[in-house]
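Colleague: Have a look at this prediction, sequence included:
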Amino acid sequence: MKNVYLFGECMVELSRTSDGLLKQSYAGDVYNTAVYLKRAFNDFNVNFFTAVGEDPLSDEMVAAFEKENVNTDMVQRVRGKAPGLYMISVDNSGERSFSYWRNDSAARQIMQFVSAENVGYLCMGDLFFFSGISLAVITPNERDIFWQLLRKLKDSGVRIAFDPNYRARMWADKTEAKIQFERAFRMSDLVMPGIEELEQLYGFTEFSKIQDFCSAFGIEELVVKNGPESVCCIRDGELSEIDITPVETVVDTTSAGDSFNGVYLGARMSGIGVAESVQLAAAAAGEVIQHRGAIIPSQAFADKMGPLVEQHAVEK
């Protein structure tokens, strides 16, 4: 059984339903990735390493993890803290914007739980996944603890996967984000950025420029998501661009990249080829953006992805 650890934050999500009422659920980029990975590849042991509070919302959040069959052994409790919260606003084209209340969230205390025992568990994993948001949530004076952790994981043979997921408001400036991201690039075996964040940070708009830039970091597999148009994959220095089929009706783009990440990671760890993994991941994202909220109904996802995953598993 594959053993995956995902490191990040989950928050209380508020989104409007079609009748204008507010719906409460739980989401966050890395948690969303964990959910969709587990839904698509149920035989994986998917573990979420995060911190929550001891309040009722935290209790409900952990119950939501368990309902999704995401392992909670690495979920830590912080006395006197509570989860962060965000609200989604969606325009007529399905594009979303967010309002956040997370500056004092329990997840920001996660580094105090990097104990020898917990590091031992993480070192037994097959894959460790984190994001730029995971890094931004860590207080700056504790980031060195994270990099020491990552070094121990690499030395133990754990593969490292990273999605930059750049959110400008979470960083002091672009320079701070670049320093942290470039450390992540050097440490990661698999990097999964969106082209828009590389454009925001570095001004890159062409895959060839991205390839030249990333070649210095020794990344084994680079997967660049270009919205509904295509995905560019660079593996062992060879570039390929894979077209994807956009969906006709976009309701809410929240978690498009997260669902892509989860299914892509699961597919690659299952031995499915790069191009086929992209198509599976794009199909997952295409289904997710036809529903409101980050975590869509499990049956809708299963109806779409179950036959596709089974087909690719047979063909690989």
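Modeller: Cool, the structure landed.
Colleague: Could you use CA atoms for every contact and neighbour count after this?
Modeller: Will do.
Colleague: All the strands of the stretch 1-150 of the chain, in order from the start?
Modeller: With DSSP state E, counting those that start in this stretch as the definition, the stretch 1-150 of the chain shows strands at residue ranges 3-7, 11-16, 22-27, 45-52, 75-77, 85-90, 96-101, 127-131.
Colleague: Of all the residues in the second one, which ones are buried?
Modeller: For strand 11-16, burial by neighbour count (16 or more other C-alpha atoms under 10 Å) applies to 11-16.
Colleague: again, but for stretch 71-89
Modeller: Taking 16+ other C-alpha under 10 Å as the neighbour-count basis, stretch 71-89 is seen to contain the buried residues 71-72, 74-78, 81-88.
Colleague: who does the host helix or strand of Q311 touch, helix- and strand-wise?
Modeller: Assignment of secondary structure by DSSP states H and E places Q311 within helix 298-315. In this structure, helix 298-315 packs against helix 29-40, helix 274-288, with contacts taken as 3 or more C-alpha pairs under 8 Å, 6 or more residues apart in numbering; DSSP states H and E.
Colleague: ranking those by burial, who's on top?
Modeller: With neighbours defined as mean count of other C-alpha atoms under 10 Å, those peak in mean count at helix 29-40, which reaches a mean of 26.
Colleague: That one: how far from the chain's middle?
Modeller: Offset of helix 29-40 from its chain centre (C-alpha atoms, centre = their mean, to the nearest Å): 7 Å.
Colleague: ok, residues contacting that helix?
Modeller: The contact list for helix 29-40 (C-alpha atoms under 8 Å, 6 or more residues apart in numbering) reads 6-10, 44-48, 68-70, 129-131, 133-134, 255, 258-263, 265-266, 294-295, 298, 301-302, 305-306, 309.
Colleague: quick revisit: of the buried residues of stretch 71-89, just say which sits nearest to R235.
Modeller: N71 (30.8 Å; C-alpha to C-alpha).
Colleague: That closest one and L308: what is the separation?
Modeller: In this view, N71 and L308 are 25 Å apart by C-alpha to C-alpha, to the nearest Å.
Colleague: repeat for V274
Modeller: For V274, the distance to L308 - C-alpha to C-alpha - is 15 Å.
Colleague: Stretch 273-290: how far from the chain's middle?
Modeller: For stretch 273-290, the gap between its own C-alpha mean and the chain's C-alpha mean amounts to 14 Å (C-alpha atoms, centre = their mean).
Colleague: same deal with stretch 101-118?
Modeller: Averaged C-alpha coordinates place stretch 101-118 at 18 Å from its chain's average position (C-alpha atoms, centre = their mean).
Colleague: okay, now the one to match up with it:
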Amino acid sequence: MEELDVVTLGETMVLFSTHENLPLDYVHQFQKQVGGAESNVAIGLTRLGHRVGWISKLGEDPFGSYVNKFIRGEGVDTSRVTFTDAAPTAVYFKEKLSEENLNVYYYRKGSAASLLTAEDLDEDYIKKARFLHLTGITPALSEECRQAVDRAIDIARSNDVKVIFDPNIRYKLFGDLDAARETLLSIADKADVLLPGMDEGEFLTGETTPERICSALRKRSGQRIVIKLGAEGAYYQTSEGDGYVAGFPVEKVVDPVGAGDAFASGVISGLLDGKAIEEAVRQGNAMGAFVVQMNGDVEGVPTRRQLDALLNPKQAKQDVNR
């Protein structure tokens, strides 16, 4: 089996969105797309030339087939995706009331992905990766999914596979906030790289500044923590140092959903390429800036050439003029 740079696991859904600025009850036509935090990251990484595998469970239905074909078509290995006729593939809808007012409605309770179990994991598949990417969404889907995440972490840690964790908290999925905090902190303690947003960091630690959040979350000297700060960029902290990395200016935000996943792709890609943490974070900021300018979770994710042009505009201009 060919070795992979990253393996990730989680739920991907069919997304229905509209270009009309209307409440959903007045919308009559929708555009069908695909969205899911983990597969968004996987696609972002394949666009940058990395080898990625995605583990999930889909419904034995047309939507499940569509999701699998779409993600596989983006170059992600889906050979460890399983199908079930016991539950459907989940869907969600984006409601665009204005350029600044976007709502998301999920229909995922009892979905096929919530039936994913530890027994569905292939240990040999995970241990051949360099990184295991996880989010806090998967353990919130069901107790079986939580056990699958725990098992994946155990496999990774026993095989020197680095664990990357983006809390990506879905409060409604957890319901019990104390249980959510306990579950997410237990995963964070075992992770090598943490990628929380500012609000997630505050929820997990009770601290209100990026510096204090990182200090509260960092349990081991080798851990690297990056706090996402939206348009302002990000803050990172490691045992070797810390700092702020400015974001990239965006004239118009079209769709902010998926920006955090693109950011994660950029950071992970930088780490895979052996870049310093500051450069990896700068790359993540650039990826996020690309994605928010287009409709859809992954449609705006850049290729390596597009990313390099944003990171090094002078060099890109010279290349064009040759």
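Modeller: On my side now, so go ahead. Note that the structure is predicted; figures quoted are calculated from it, not measured.
Colleague: can you put the strands of the stretch 1-150 of structure 1 in a markdown table and add distance to S188 of structure 1?
Modeller: Below are those laid out as a markdown table (distance: least, C-alpha to C-alpha, whole Å):
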| stretch | distance to S188 of structure 1 |
| --- | --- |
| strand 3-7 | 14 |
| strand 11-16 | 26 |
| strand 22-27 | 24 |
| strand 45-52 | 18 |
| strand 75-77 | 23 |
| strand 85-90 | 29 |
| strand 96-101 | 28 |
| strand 127-131 | 9 |
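Colleague: Looking at those strands, which is nearest to Y121 of structure 1?
Modeller: Using C-alpha to C-alpha as the measure, strand 3-7 is the one of those that comes nearest Y121 of structure 1, at 9.4 Å.
Colleague: so the closest one matches what in structure 2?
Modeller: Strand 3-7 of structure 1 corresponds to residues 5-9 of structure 2 when matched by TM-score structural alignment.
Colleague: what's the average distance of the matching stretch to structure 1?
Modeller: When structure 1 is overlaid, stretch 5-9 of structure 2 sits 1.1 Å from its aligned residues on average, using mean C-alpha distance after the TM-score superposition for structure 1.
Colleague: buried residues in that stretch?
Modeller: Of the residues in stretch 5-9 of structure 2, those buried by neighbour count under the rule 16+ other C-alpha under 10 Å are 5-9.
Colleague: Widest-spaced pair of those residues?
Modeller: Greatest spatial distance among those (C-alpha to C-alpha): D5 and L9, at 13.9 Å.
Colleague: Please name the residues that touch the residue nearest to N168 of structure 2 when sequence neighbours are not counted.
Modeller: Leaving aside its sequence neighbours, N168 of structure 2 sits nearest to G136 (C-alpha to C-alpha, 6 or more residues apart in numbering; 5.4 Å). If you count contacts by C-alpha under 8 Å, 6+ apart, G136 of structure 2 has them with 165-170, 184.
Colleague: got a markdown table for those, with neighbour count too?
Modeller: Converted to a markdown table, those look like this (neighbours: other C-alpha atoms under 10 Å):
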| residue | neighbour count |
| --- | --- |
| F165 | 24 |
| D166 | 26 |
| P167 | 23 |
| N168 | 19 |
| I169 | 21 |
| R170 | 14 |
| L184 | 21 |
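Colleague: Can you lay out these as TSV showing distance to S114 of structure 2 and secondary structure?
Modeller: Conversion of these to TSV gives the following (distance: C-alpha to C-alpha, whole Å; DSSP: H, G, I helix; E, B strand; the rest coil):
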residue	distance to S114 of structure 2	secondary structure
F165	19	strand
D166	19	strand
P167	18	coil
N168	17	coil
I169	16	coil
R170	14	coil
L184	17	helix
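Colleague: which residues in structure 2 does stretch 262-272 of structure 1 match up with?
Modeller: The counterpart of stretch 262-272 of structure 1 in structure 2, counting by TM-score structural alignment, spans residues 265-275.
Colleague: whoops, I mixed them up, stretch 174-194 of structure 1
Modeller: Stretch 174-194 of structure 1 corresponds to residues 177-197 in structure 2, going by TM-score structural alignment.
Colleague: Now tell me what touches the helix holding Q311 of structure 1 from outside.
Modeller: When contacts are defined by C-alpha under 8 Å, 6+ apart, helix 298-315 of structure 1 is touched by residues 39-40, 270, 272, 276, 280, 283-284, 287-288.
Colleague: That helix: how far from the chain's middle?
Modeller: Here the centre of helix 298-315 of structure 1 is set off from its chain's centre by 20 Å, with C-alpha atoms, centre = their mean.
Colleague: now do stretch 82-99 of structure 1
Modeller: From the chain centre to the centre of stretch 82-99 of structure 1 is a distance of 17 Å (C-alpha atoms, centre = their mean).
Colleague: picking up where we left off before, output the contacts of helix 298-315 of structure 1 as a markdown table; include the columns distance to F207 of structure 1.
Modeller: As requested, these are exported to a markdown table (distance: C-alpha to C-alpha, whole Å):
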| residue | distance to F207 of structure 1 |
| --- | --- |
| R39 | 31 |
| A40 | 29 |
| S270 | 27 |
| I272 | 24 |
| E276 | 20 |
| L280 | 22 |
| A283 | 22 |
| A284 | 23 |
| E287 | 26 |
| V288 | 26 |
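Colleague: just curious, which of these is nearest to E95 of structure 1?
Modeller: Distance ranking of the contacts of helix 298-315 of structure 1 against E95 of structure 1, using C-alpha to C-alpha, places V288 first at 13.2 Å.
Colleague: Could you double-check that that closest one lies in contact with I296?
Modeller: Yes. Shown here, V288 of structure 1 and I296 form a contact pair, counting by C-alpha atoms under 8 Å, at 6.3 Å.
Colleague: just to revisit the earlier point, return the member of the buried residues of strand 11-16 of structure 1 nearest to T175 of structure 1.
Modeller: For those, the closest approach to T175 of structure 1 (C-alpha to C-alpha) belongs to M11, at 26.6 Å.
Colleague: Kindly spell out which helices and strands sit in contact with the helix or strand where E200 of structure 2 lies.
Modeller: Taking DSSP H and E as the criterion, the element that holds E200 of structure 2 is helix 198-205. Contact here means 3+ C-alpha pairs under 8 Å, 6+ apart; on that basis helix 198-205 of structure 2 packs against helix 177-190, helix 210-217, strand 224-228.
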